[in-house]
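Q: I'll drop the sequence and a predicted model, then ask my questions.
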Amino acid sequence: MELNEIMGERLNFATAPDGVRIAWRDDGDPGAPAVLLCSMGTAAMSVWDPIVPALAPRWRLIRHDRRGDGESDPGAPASHSFQGYARDALMVLDAAGGSAAHVTGMAFGARVAAALAMLAPSRVNRLMLFDATGGPPAPEPLRREMSRKAAVLRAEAGRPKAFFDPRWFERRDPAGAGLSRHAFAGLPDWTPGLETIAAPTLVACGDHDPNLEGARRMAREIPGAVFRLMPMTGHASLLDDPGQTAELIREFLDAA
């Protein structure tokens, strides 16, 4: 089954200046406050499906497939940068008719969300960064091992295992595989400019996420940022504990 069949007729496309088509969709009341969702690395926009029912009754959720992932075109390798991803996300917000939005990023997508907040501060009402760090990404084996330990703790506590659909990580064009690694080329050891972020910001990270200390540092550097620790949660908290993720988003937006 193709991803566009799974998502249905509400799949839209916006075309970037380089001709790359970016797939997007929205859920909820078009007149409700907008929340722009930036997905974790290699994931399609459908990875947010588990929390859409909890949030769509109150907010308009605008999500997209980053270039190279899901239904979006891959684009040239050199087009893959966090600034470029942020511009694509702003283009999607324009296509959806939004002047500004609350912006939420998950893991890799948190880097995109932070870049967007620095690139276009007037477009960001509130900023939510999950599983984020301003430093280099942790090795994949370490992320997997720590997530495994968190899963053991959740099982011992009697918490149900979160639903997982492998189709969340499918892409229409296999040429997109691996292109996101180009976004890290030439980056400094730490993201500069976090102190310039003006939007009220939530930084949330799992207690079993290798990014934890980096997330704490981000919260210290972003003026007025709120930090929340997510217990029994590894990297990509949306997969480990979607309920907790949705609750933190609700809580932060309700404080607006």
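A: Here it is on my side, so go on.
Q: Please count neighbours and contacts with C-alpha atoms only from this point.
A: OK.
Q: what about R67, is that helix, strand or coil?
A: Following DSSP: H, G, I helix; E, B strand; the rest coil, we place R67 in the coil state.
Q: That one against A16, yeah?
A: No - using Cα atoms under 8 Å, R67 is not in contact with A16; the gap is 9.9 Å.
Q: which neighbours do those two share?
A: Here R67 and A16 have I22 as joint contacts, going by Cα atoms under 8 Å, 6 or more residues apart in numbering.
Q: Put this next to the first one:
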Amino acid sequence: MGPREGTVTVNGLRLHYLEWAGPGPAVVLHHATSLHAWVWEPIARHLARRWRVVAYDARGHGDSDRPPQGYGWDALAADLACFIEALSLAPAAVVGHSSGGTAALACAARRPELVSRIVALEPVLLPPQVEGPEWRERHQQWVQTARRRRTVWPSREAAFRYLRRREAYAHWREDVLRLYLEKGTFLRPDGHVELKMSGELEAQVYEGRAALDIWPLLPAISCPVLLVCSQSPNPGLEWGIREAARRLAMARVEQAPGSHFFPQERPEETASLVESFLGEG
């Protein structure tokens, strides 16, 4: 049986969420930038054998509201806290991917009573010492690439073939990529399909990283944290993850096979890794 869909108002915005009923306490899933709640489906289905699993579309993503501005990562963290409160999920374990992992850490630091454990799947944690010209240039490339990205195709099948040739999506499991397109696009009057999240909003989320300085917050996190980095070469992110582990009170680092998108490439392995850590609590 598929998940139950719902909406809740958080910080003046309507957020769309999916819920898989399970016997245990809540696990909240926060997706990466430009994705949406449905990409968690195979992972959530696995975890729901033991827990109540809730995945939501962050502001500007999926079927949630799209304000014209307000995409700082501090806002993402505040939304997460309010979402947990609004659905009475606390204390919840939080699993976040990329920017979602960073938001989970900030939420736990500011509202420790809401979060019991964190699994941060390759969170974006760039140490201050690498925030130099090279990384600023790379970050600007992400922003510009987002603004230029193709968002319209003649059909979902055409979109699937196009994305399969792009490095970021090349190794996604087929069912996950098809679900990303099925739930992440809409049918236009001219018969074409278009991504629900525009390139402009995606760029704003990338730019919003500057609104959250995560490093001073890390010592305030008291719950257990699992930080997971991918095996693909990503020296800046891996360095940040290992530095974060050093600053956190209860943290360990594990490595997952695949690229930055390993949750979409290897969802069953990712689910097993998450289940193992959450089961320790």
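A: Ah, there it is. What you are looking at is a predicted structure, and each value in this text was computed from that prediction instead of being measured.
Q: When R67 and A16 of the first structure are compared, which one has more neighbours?
A: Taking other Cα atoms under 10 Å, R67 of the first structure and A16 do not tie; R67 has more neighbours (27 against 16).
Q: Distance check, D69 of the first structure against A101 of the first structure.
A: Remark: distance between D69 of the first structure and A101 of the first structure (Cα to Cα, to the nearest Å) = 23 Å.
Q: So for the two, which sits in the more crowded spot?
A: The residue with more neighbours, out of D69 of the first structure and A101, is D69; 31 against 22, by other Cα under 10 Å.
Q: Identify the residue of the second structure aligned to that one.
A: Under the alignment by TM-score structural alignment, D69 of the first structure pairs with H61 in the second structure.
Q: Repeat that for D131 of the first structure.
A: Alignment note (TM-score structural alignment): D131 of the first structure maps to E122 of the second structure.
Q: where do the strands sit along the stretch 101-250 of the second structure?
A: Along the stretch 101-250 of the second structure, the stretches classed as strands by DSSP state E, counting those that start in this stretch are 115-121, 152-153, 185-187, 193-195, 225-230.
Q: if I pick D27 of the first structure, what's in contact with it?
A: Listed by Cα under 8 Å, 6+ apart, the contact partners of D27 of the first structure are V52, A56, R60, L61, I62.
Q: With distance to A110 of the first structure, neighbour count and secondary structure added, can I get these in a markdown table?
A: Formatted as a markdown table, the contacts of D27 of the first structure follow (distance: Cα to Cα, whole Å; neighbours: other Cα atoms under 10 Å; DSSP: H, G, I helix; E, B strand; the rest coil):
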| residue | distance to A110 of the first structure | neighbour count | secondary structure |
| --- | --- | --- | --- |
| V52 | 18 | 19 | helix |
| A56 | 21 | 18 | coil |
| R60 | 19 | 22 | strand |
| L61 | 16 | 25 | strand |
| I62 | 15 | 25 | strand |
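Q: Which one of the residues you listed is nearest to L142 of the first structure?
A: Nearest to L142 of the first structure, judged by Cα to Cα, of those is V52 at 29.3 Å.
Q: nearest residue to whichever residue in the second structure pairs up with the closest one other than its sequence neighbours?
A: Under the alignment (TM-score structural alignment), V52 of the first structure pairs with A44 in the second structure. Spatial nearest neighbour of A44 of the second structure, chain neighbours left out: V53 (6.2 Å); criterion: Cα to Cα, 6 or more residues apart in numbering.
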